[in-house]
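Undergrad: Sequence first, then the predicted structure:
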Amino acid sequence: MFPCTQIILCRVEKGPLNCSEELAAVEGWEPLTHPEGALFFYRSRKRIFTDADVRDPAISLEINKAVEMAYEGARKAKIVLGPSVELALELIAEANKKNWGYYFVDHDRRVIFWFEDYESPHLMNNVRGVERKSHIKYALDSQYWRHIELFPNKRILPEDIVVTLKEIVMHAHTENITSETCLAPFASSEVASMLGLVDHLKGSTNKEREHSVWIAARSMRLFCNAKFVNFCGQPGARLDVDQSLYGEHDTRLNKIILRIMNVILFGSPVAQSKAIHRIWVDETIVQPRWKDFIDRMITEWNGYTIFSTVMLAVDISFLAVPAMATQTAAIALTYLSCLCALGSLVVSLVLAGQVNDSRRGSAADVASFMVGILQSMFGLESLALMLSLPFALLIWGMAFFAGALSTLIFRTSSVVVISIASPIWVAVFVLAMWPVLTANNIHISRLRSWIIEQASSQAVEPIFGV
């Protein structure tokens, strides 16, 4: 029943709805619906796919000419088109000008091709150093499965593809379990889910089920692209996700200003830089690690906001202490502590707000963001410095508060109180510095050994007499 309303949204004819006229083939072009909802057309006589609306008479006329040009180009290039070859056409509109893009698909070899030499940075996926045909084949394999992914209708799911896909997924799952440098483009939990999904594809083999075909094609495309990016089967292939094929990155902060900032920020930039270079290898994003990295950073930022808020409350309460009224140095240090805590709070909130869905989305979005960071003065180190700010500012806030508290104690307390507080203050300072020194590989035992070596070298100096 329809609700009683004055607004008429649509008119449904009486009787059973008949869509046969809209779904009927137009001059041999059969309309099909992609599993994701897109409309495209298929001509079975020559096995041609297109997403252009051929029901438009003008487009229908243009696409027929494009088909003739494509087959004529293949004939002139002396390319034999077997019965398994398909043709895909795309209407490209640029600056009030329309062109037709094309490619052929060979299902026997599972590869795409053109009737002329083809160069495209998109095909190479920004991978440098591609020279061998055996390497380029993985890029074409990935594009082949992209074609199947775009047009999964009117085709069966081969049994050997399901077997191959299951082998690949099982290998990726095992590698995720046994190695921390797995090359699989998915996280361990995602691969585990895919393994169960592939098992369900067995019931769709050798049948026309476009949803199953799409699932297999999407998975195969991503794995083939990973093989291409990692130079699979090539000399010097990448075997670990951390391995650089174009030379090791320099994780040391060589510039003087960066070294100074590293000291000022309590060594946090070095740690952040190492983490960033683990997710950005050869200008390629390691997607599973990026997701874990962002999740970890958000957790840390949430913690910093809590600590900064507490620090602000402590500082403001400390300023209300009556003894502080005459202690100018302590007041100044407390103000500095407030500013640092406030800075840590603001930076944490800003960074957390900037990590939106676009930067947690596809690898292409993340890579675009990282390339933008590379254009800054210090490159990726700028990102390391930025991510270090919440922690460093919070530590500085605590340090200034400790200074204010110490000033108040040593200037207003009696000798007895100072004599009791001094050794405790020294002990707390040493214990607080211990993890800092250890993190920078500075140990008391090494200092002791260095002193002994220096003393021994001076004691054994040669003596020359007459």
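TA: Cool, got the structure. Numbering: from 1, shown residues only.
Undergrad: Could you use CA atoms for every contact and neighbour count after this?
TA: Noted.
Undergrad: what about the helix or strand harbouring residue 424, distance to the chain center?
TA: Assigned by DSSP states H and E, residue 424 falls within helix 415-439. Distance of helix 415-439 from the chain centroid (Cα atoms, centre = their mean, to the nearest Å) equals 43 Å.
Undergrad: Quick check: buried residues in it?
TA: Neighbour-count burial for helix 415-439, counted by 16 or more other Cα atoms under 10 Å, picks out 418, 421.
Undergrad: Then stretch 64-73?
TA: 66, 67, 70, 71.
Undergrad: what secondary structure does the last one sit in?
TA: For residue 71, the secondary structure call by DSSP: H, G, I helix; E, B strand; the rest coil comes out as helix.
Undergrad: if we take the buried residues of stretch 64-73, which one ends up nearest to residue 29?
TA: Top of the list for closeness to residue 29, among those and by Cα to Cα, is residue 67 at 12.8 Å.
Undergrad: Residue 87 versus that closest one, what's the distance?
TA: 8 Å (Cα to Cα, to the nearest Å).
Undergrad: likewise residue 345?
TA: 57 Å.
Undergrad: Where do the strands of the stretch 51-200 of the chain begin and end?
TA: Shown for the stretch 51-200 of the chain, the strands assigned by DSSP state E, counting those that start in this stretch span residues 85-94, 97-106, 111-113.
Undergrad: The last one packs against which elements?
TA: Yep, that's strand 111-113 we're talking about. Counting contacts by 3 or more Cα pairs under 8 Å, 6 or more residues apart in numbering; DSSP states H and E, strand 111-113 packs against strand 97-106, helix 133-150.
Undergrad: how about 10 Å then?
TA: strand 85-94, strand 97-106, helix 133-150 (3 or more Cα pairs under 10 Å, 6 or more residues apart in numbering; DSSP states H and E).
Undergrad: okay, now the one to match up with it:
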Amino acid sequence: MHFPNNWSLTTGVLAELEQMILHAVADSITSTTSVIPFDQEELAKMLELTDRLKAQSGAINESFPHGKCIVARFMENFALAKFFNFCGQPGARLNSDQSIFRKQKPRHSLFIQILSICLFCAPCDYAKELDGIWVDKVINRVLWKQFIVKLNNDWSSLALTATVVLNANVAFLALVNITLARTFSYISTMTSVGVVILGLILVRQNQRKDQNSAEQANVLLTRTSHPVFGTEALAIIYSLPYALLMWSMVFFVIAFACMVFGSATAVTQSAFSVAGGLGVHVRVLDGVDDTCCT
């Protein structure tokens, strides 16, 4: 007879599975870098199913093998997590962002450091997140799921903000006749359109795939990974909507400044200069402790 017909579902096995799930719940609650492959909502559902199986264990052993398959599948997932994290070994992985094969965190290449200056440090931020999700070529499904949800929300909000900037540029172009101001406004308009198009494409790509699947996530990261640059190319792609929106706003401010200094009164120019200086000063103070790709 084939599994699971030749295996009895005892109360000891169910108790062991219940303790596994309870330990996983406690670990996910007390640690933000848990190695558990399930989130708290999934663990709660697993615990509920285990409780129902305990109440029906006698009938399962007599007539139905389905409960045995449920228990075996749950235990298999926990066993695989222990295997990939070297559970019980001297160098076991205790945190999801802990590397077993290297002692130092990966340093980002000079290429992404230079490019991050032009893209407002966004590529380095995404590269750090990807490095924490895909440690030692092992994907953390929970962190990946949270990362994708955050990405989709960010891209949707960026596309919405880009439409506001786009409308502002259209109104600006209808009112201003200064050539230099119109030129920068045209550039701002095109970058806003780029944000909307790129954001929609990236969200669509994520929605077409099962982002809860660790296997598909691992395939994506493996395909986009480079022997030298790692996941930096993917980080740059993910950062483009934010960077384009920032450049769109920068060009719009420049266009507005050209209009102010080209036709406004001295009082208006002074007020604009003071407001702009305060904004730059606040941004500099906010970024004193933030350095790209550290």
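TA: Yep, it's here. The structure displayed is predicted, hence computed values, not measured ones.
Undergrad: Redo the strands of the stretch 51-200 of structure 1 as a markdown table? Include mean neighbour count and distance to residue 449 of structure 1.
TA: Shown next, in a markdown table, are these (neighbours: other Cα atoms under 10 Å; distance: least, Cα to Cα, whole Å):
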| stretch | mean neighbour count | distance to residue 449 of structure 1 |
| --- | --- | --- |
| strand 85-94 | 16 | 72 |
| strand 97-106 | 15 | 70 |
| strand 111-113 | 20 | 65 |
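Undergrad: Would you mind putting the ones you listed into TSV with distance to residue 214 of structure 1 alongside?
TA: Output for the strands of the stretch 51-200 of structure 1, formatted as TSV (distance: least, Cα to Cα, whole Å):
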stretch	distance to residue 214 of structure 1
strand 85-94	17
strand 97-106	16
strand 111-113	17
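Undergrad: closest to residue 208 of structure 1 out of those?
TA: strand 85-94 (17.0 Å).
Undergrad: okay, and the closest one goes to which residues in structure 2?
TA: Per TM-score structural alignment, strand 85-94 of structure 1 has no counterpart in structure 2.
Undergrad: Number of residues surrounding the counterpart of residue 239 of structure 2 in structure 1?
TA: By TM-score structural alignment, residue 239 of structure 2 lines up with residue 388 in structure 1. Using other Cα atoms under 10 Å as the criterion, residue 388 of structure 1 is surrounded by 23 other residues.
Undergrad: Figure out the helix or strand that residue 388 of structure 1 lives in.
TA: helix 380-412.
Undergrad: mean distance, that helix to its aligned residues in structure 2?
TA: In the superposition with structure 2, the average deviation recorded for helix 380-412 of structure 1 is 0.5 Å (mean Cα distance after the TM-score superposition for structure 1).
Undergrad: any idea how far the spatially most central residue of structure 2 is from residue 113 of structure 2?
TA: Most central in structure 2 under Cα atoms, centre = their mean is residue 147, positioned 2.5 Å from the mean C-alpha point. Plainly put, residue 147 of structure 2 is 22 Å away from residue 113 of structure 2 if you go by Cα to Cα.
Undergrad: Show me what residue 66 of structure 2 aligns to in structure 1.
TA: Under the alignment (TM-score structural alignment), residue 66 of structure 2 pairs with residue 211 in structure 1.
Undergrad: Whichever strand or helix holds its match vs structure 2, average offset?
TA: Assigned by DSSP H and E, residue 211 of structure 1 falls within helix 210-229. Compared with structure 2 after the fit, helix 210-229 of structure 1 shows a mean deviation of 0.8 Å (mean Cα distance after the TM-score superposition for structure 1).
Undergrad: From the chain's centroid, how far away is that helix?
TA: Using Cα atoms, centre = their mean, the offset of helix 210-229 of structure 1 from its chain centre is 19 Å.
Undergrad: Could you name the helices and strands sitting against that helix?
TA: Counting by 3+ Cα pairs under 10 Å, 6+ apart, helix 210-229 of structure 1 packs on helix 121-124, helix 133-150, helix 159-178, helix 188-201.
Undergrad: With mean neighbour count and distance to residue 267 of structure 1 as added columns, please give the ones you listed in JSON lines.
TA: Shown next, in JSON lines, are those (neighbours: other Cα under 10 Å; distance: least, Cα to Cα, whole Å):
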{"stretch": "helix 121-124", "mean neighbour count": "12", "distance to residue 267 of structure 1": "38"}
{"stretch": "helix 133-150", "mean neighbour count": "20", "distance to residue 267 of structure 1": "42"}
{"stretch": "helix 159-178", "mean neighbour count": "17", "distance to residue 267 of structure 1": "31"}
{"stretch": "helix 188-201", "mean neighbour count": "16", "distance to residue 267 of structure 1": "31"}
